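> Here's my sequence, what's the structure:
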Amino acid sequence: MHASRPSWRTTPLSAALALALAGAALAGLPAHAAPATAATATAPAAVLPGDDFFNYVNGDWVRNTQIPADRSSWGSFASLSDSTNKRIIGLVEGLETQQNPSAEARQISDFYRSYMDETAIEAKGWAPLKPLLKKIDGIHDQASLARALGASLRADVDPLNSTNFFTENLFGLWVAQDLNDTTRNVAYLLQGGLGMPDRAYYLDNSARMQQLRGEYQKHIATLFKLAGYSDAQGRAARVFALEQKIAASHASREDSADVAKGNNVWRAQDFASKAPGLDWAAFFEGAGLSEQKDFIVWHPSAMAGSAALASKVPLATWKDFLAFHTINHFSTTLPRAAADQHFAFYGRALSGTPQQSARSKRALAATNDALSDAVGKLYVERYFSPESKARVQDMVSKLVAAFSRRIDKLDWMAPATKAQAQEKLKTLYVGVAYPDHWASYAGLQVVRGDALGNAQRAEQFHYQQQLAKLGQPVDRTEWAMPAQLVNAVNLPLQNALNFPAAILQPPFFDPNASDAANYGGIGATIGHEISHSFDDQGAQFDAQGKWRDWWTPADLAHFQAASKQLVAQFSAYKPFPDLAVNGQLTLSENLADLAGLSAAYDAFTLSQQGKPAQPGADREFFTGYGISWRNKAREAAERQQILTNGHAPAQYRAATVRNLDAWYPAFDVKQGQRLYLAPEQRVRVW
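As a prediction, this is how the structure comes out:
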């Protein structure tokens, strides 16, 4: 999901819920409105497509649409996610009256109803959290601190996901195929320990960041006060100071996306010398990783920096750090004052969202997070047809064929490199709509009326599922996202793609729409994900998902030169006077947009062979693409995206059309118009 890809599991917990609700893995539509299609789109007469293609396609929608009060942004992805979630809420609430429900149906219903029961949550107060806080209070030496830090580890990060290599726990765990040995899964350890989205929020001295740091310290103090701790202000100041020190050793977002910098193999015995200060034996014991002989440490500087702080920072401060993050993480299942405070900071202050979403939406997001495949199965059985799956699979085959042809025609790529690229296409696993095998939740205990306990047990259940993979063969067909998520993803280690059922709806895919509209919408999305196998990151992995260099030096030089052109093109976009798009940070996604759109146009052309010519089809194709990026965001949210997200703002992604020759005659784009590029200036990679 390189396309704007939030993972289903991120931290803090409420962030996972917000992302699950937003569903913007690649990127909505007005609330209660039918999805727009190329045929219904209208363009303001004063805007020329060659000056501002996004506004030409979406200007009327932008002017006539208000971002819902419980959202930081709104567009094609968010709107489709919202309508999908309303359907699922109906299904989940209907389970309450179902006769003889299955075990999974009972789990879904009990989890959802427990989260919805605010009266019971208020009546219990803070009592359900007290055992966790009591354990933290019992930390008395360096060994018990290390065990507690290890016990807080969650499998909630992914270094190859441009938005999801961060966790609020001191470190993050990812279990996946070894970069260097494709036959086995290995444990990856990543940086973490921050309650704000990125190190920039702690280290950047702009007025905006200084203001957010003040708001964050107030948030920490408020949660301590609500939980009954004395000296809430002092504790908050010390926790923030510790996080600021942790942030100082963190790698940048750009470095985090560099596989060469992340592929650091450490033996278990290496940690004591390479990252002294933390009792690593106790840490691994607490994390259930004592039997692991080796790890891949993605962020060595953060590992060493945080470990050193374990012995330098007073034990009392570490206990406050763990207590705060425990309260913060589970605040959405605590009394309303805690949940409201969590939204006040993460929703209102950080993202500019004025209103918290309805309890039912948050309950569904939590249920999705805990029982994703079980909920996905419900959704698919009711709302996804076999005919739609077959049609999308046919589109996939045409997209793969189009990409294969593009590779064959490249005049800059050596035959040996082409052969390796074609092998990746031949062995590519493409999952459409839902996984081949649904996950089982037979071992997960869901107790009606125990909202916090259910969330805690679900996390541990998922964590143990991930640990169990460490001794098992690699499964290349394993899905990374649930069927009910509006998103798509490329999994470079598995050489696999996932296109969940929920994204296979208008405006991306419409069984009743023209080929032109569908290829411009879901076709470009499919092409986007295929092309991630060959972008600046995907090209580092071979057909088996092994990290190795399969390019000739000349091929790589050409690719990097073309990539620099795209970096420069996007770095020139400046949505705010003081903030430009980071062309390097967004390079992978921008490459995938360009290559995916090009391949989709080829596949559309291929699909029309032997059919009568359709006047205006090219315009409909590109308009369909522009509609797929329909989006508007609050300033705070867009600023956060530019600083921390590997995806450029939607209006600039829509402008990728300026690099395709076919766009110019389709819209009569002339020299002198703002998006016009001379043929030799158009970026051509694949």
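> going forward, measure contacts between C-alpha atoms and count neighbours the same way
Fine.
> Strands along the stretch 1-150 of the chain, start to end?
For the stretch 1-150 of the chain, applying DSSP state E, counting those that start in this stretch gives strands covering 73-75.
> In space, what's closest to residue 323 - neighbours in sequence excluded?
residue 133 (6.1 Å; Cα to Cα, 6 or more residues apart in numbering).
> another one to check against the first:
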Amino acid sequence: MRKVLIGGLCASLIAGLTACNDKTAEVNAPETAKTATAAAVTKALGSGIEFENFDKSVRPQDDFYKYVNGAWLKKSEIPADRTSIGAFYDLREKSRDDVKAIIEEVAATPNLVEGTDEQKVADLYRSFMDTATLNKLGVTPLKGEFDAINALKDKNELVKYFAHSQIMGAGTPMAFYIDIDAKNSSRYATHLYQYGLSLPEKDYYFNKSERFVNIRKAYLAHIEKMFTLAGLANPKASAESILALETAIAAKHWDVVETRDSTKTYNLYQVKDLPSLAPDIDWTGYLTVLGADKQTDIIVNQPSYIQGLNEVLKTTDLATWKTYMQWQVLTHAASNLSEEFDNENFAFFSKTLNGQEEQEPRWKRGVAAVNGVLGEVVGKVYVKRHFAPEAKERMQALVENLRGAYGDSIKDLTWMSETTKQAAAEKLAKFNPKIGYPNKWEDYSKLTIKADDLIGNAVRAGQVEHAKSLAKLGAPIDKDEWHMTPQTVNAYYNPTMNEIVFPAAILQPPFFNMAADDAVNYGGIGAVIGHEMGHGFDDQGAKFDGEGNMRDWWTAKDLEEFSARGKALIAQYDGYYVFDDLHVNGSLTLGENIGDLSGVTIAYRAYKKSLNGKEAPVIDGLTGDQRFFIGFTQIWRAKAKEEALRNRVATDPHSPAEFRALGALSNMPEFYTTYDVKPGDAMYIAPEKRVKIW
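Presented below is the predicted three-dimensional model:
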């Protein structure tokens, strides 16, 4: 398990088949792609606006999101095998189709040499797609783990098994990971993080409303069914004891707002002092199994949780813990077992929790498995086929234009002192942009993949990933490492590296359109760039300096004013209702909302600066400013199942899509001018109440 302190636009190795590794190579687009892109650029650029999605019955001053996307919202239906659709999701489907073509081409190649990347891609995909073998095996691949759990003699052995369980990719009440030290960005450090729940968040165990009560009943029935399928003892009683233990663990968890606080979650302990925090946990045995017993310190993200876990460990009998660990192994492996386990796992976690009516076609999940384990192998080919050098060059120019606009905006801030402005400008100058794909590719040479051993593939991937992570301790910081593959439709900011990262797959319409005028690109990918830069200056990112160290570089007065503006944004988003009984959590989403507001604000400034004082052309009857705001709003086009949306509001630090558009634009004076927004219009906020941060 690895927690990365990154802000992005939008785990377990047994469950998700995720791993990465390390290799140097050059990747260039083929000449055909270069030629085709160059030809497109020489044509007259279009507006890039998707007019067919507009709902002209909606006044833009009242709901710009529905004005731009309303027709699409009315006509679009969510397929039975999905919980969400929209600009992000459609592009992810395209990326998956593109990767499928690569994988199937490799899989169709005869006589692949054992140990090559191509053999690993082909056999990993085959191992996932071979349901006949999986059905024949049933739960047999987990028998060794069940036997090991049953053989545990005491709680010291149990704690050692927690460590073993994590390495193999199953669940555990506490998660160990290695990441850059937030207060010393020149070194990697070990960390502990709260873990161990199967439901999405602690409130799911305690909320007494009918929906949550029904979820807990369904969860009990699901555990009982899975234990029955696995032939494990006392399914009904086991389900009850598992839920009771998870509830006890959940009671000790920090909530979702607390866990995103970088200050509260940085607690450096000497390893020798861990027994004073949790005396009943065998720390020496735990860290020895993990291979980290030589470390002298460790960062504990939630110390009170570890104290609470100690209490739960002490007061819960060993038999109950064994049953719980059997469940952790079984549930994390379920999607890689026979179809009866896979289907039951889907029925609860996807259908009951998220409203997904049907399983995705198996090939889609097979592609996800390959992306998770061997992502940069297929990523190299993906880049050659789908990412032209011209796109990277144009993105690099956009990034630098945004950086310049951000610098100008910092200089012009009226609420910030010169001292803090200088520190902010220094951090901005040190942003490291990564675009498209890594300079150094992952090395998968130590990973063994077999065509008839899906669970084994997942476990070995976990072991290789853990070994790779351990090797970082004492080593220089790997500045070339990426935390997303090139075919990922997303982007992120990493504060301890002070880097903004944009994978190739997001650099496509509607976010980035090589055939469109600059206005829609600044509104789309420009706002995405600005969003990621904005994470460097959101309520958490602003705690880190240009070197990636968490330290206070603010004057006390400026920090007080910054916090006050953040509180105003929290109040604004708390006022947005997703359903009659559910509003956005402004505190949970604050960082992303700052990213959205600063992103579109700075992107607009960069767009105007790019015109060099000239008037933007009118294209398709729209001014440049209109195209900019439409370009921003059409990237948030999305529709989701109610169950999925409710889960996201409870757990996701991003606001629902419509409020990402409405919330940011309602604070921009330029939007008011462009669309003549006045008092009485639904999007109107009085000037003195509008939030401007950056």
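> before we move on, back to that, please say which position in structure 2 the residue nearest to residue 323 of structure 1 maps to.
Aligned counterpart of residue 133 of structure 1 in structure 2: residue 146 (TM-score structural alignment).
> what about residue 414 of structure 2, neighbour count?
A total of 9 residues lie near residue 414 of structure 2 under the criterion other Cα atoms under 10 Å.
> tell me the SS of it?
When classified by DSSP: H, G, I helix; E, B strand; the rest coil, residue 414 of structure 2 comes out as coil.
> Which residue in structure 1 occupies the aligned position of it?
Residue 414 of structure 2 maps onto residue 411 in structure 1, by TM-score structural alignment.
> where along the stretch 151-300 of structure 1 do the helices fall?
Using DSSP state H, counting those that start in this stretch, the helices found in the stretch 151-300 of structure 1 span residues 200-203, 207-226, 232-248, 253-256, 259-262, 271-274, 280-287, 300-312.
> Now the longest one on structure 2. Mean distance?
Same thing as helix 207-226 of structure 1. With mean Cα distance after the TM-score superposition for structure 1, helix 207-226 of structure 1 departs from structure 2 by a mean of 1.0 Å once superposed.
> Also the first one?
When structure 2 is overlaid, helix 200-203 of structure 1 sits 0.9 Å from its aligned residues on average, using mean Cα distance after the TM-score superposition for structure 1.
> what's that helix aligned against in structure 2?
Under TM-score structural alignment, the match for helix 200-203 of structure 1 is residues 203-206.
> Please identify the buried residues of that stretch?
For stretch 203-206 of structure 2, burial by neighbour count (16 or more other Cα atoms under 10 Å) applies to 203, 204, 205.
> which SS state does the most far-flung residue of structure 1 relative to its centre fall under?
Here structure 1 reaches farthest from its C-alpha mean at residue 612, the gap being 40.9 Å by Cα atoms, centre = their mean. Put simply, residue 612 of structure 1 is coil when judged by three-state DSSP.
> any idea how far it lies from residue 605 of structure 1?
Residue 612 of structure 1 is 12 Å from residue 605 of structure 1, where distance means Cα to Cα, to the nearest Å.
> now swap in residue 421 of structure 1 and tell me
With distances taken as Cα to Cα, residue 421 of structure 1 is found 23 Å from residue 605 of structure 1.
> the more surrounded of those two?
Ranked by neighbour count (other Cα under 10 Å), residue 421 of structure 1 and residue 605 place residue 421 first, with 22 against 16.
> hmm, back to that, CSV for the helices of the stretch 151-300 of structure 1, including distance to residue 82 of structure 1?
Converted to CSV, the helices of the stretch 151-300 of structure 1 look like this (distance: least, Cα to Cα, whole Å):
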stretch, distance to residue 82 of structure 1
helix 200-203, 30
helix 207-226, 29
helix 232-248, 35
helix 253-256, 30
helix 259-262, 35
helix 271-274, 45
helix 280-287, 36
helix 300-312, 37
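> follow-up on the earlier one: out of the buried residues of stretch 203-206 of structure 2, flag the one nearest to residue 324 of structure 2.
Among those, residue 205 lies closest to residue 324 of structure 2 (Cα to Cα), at 15.9 Å.
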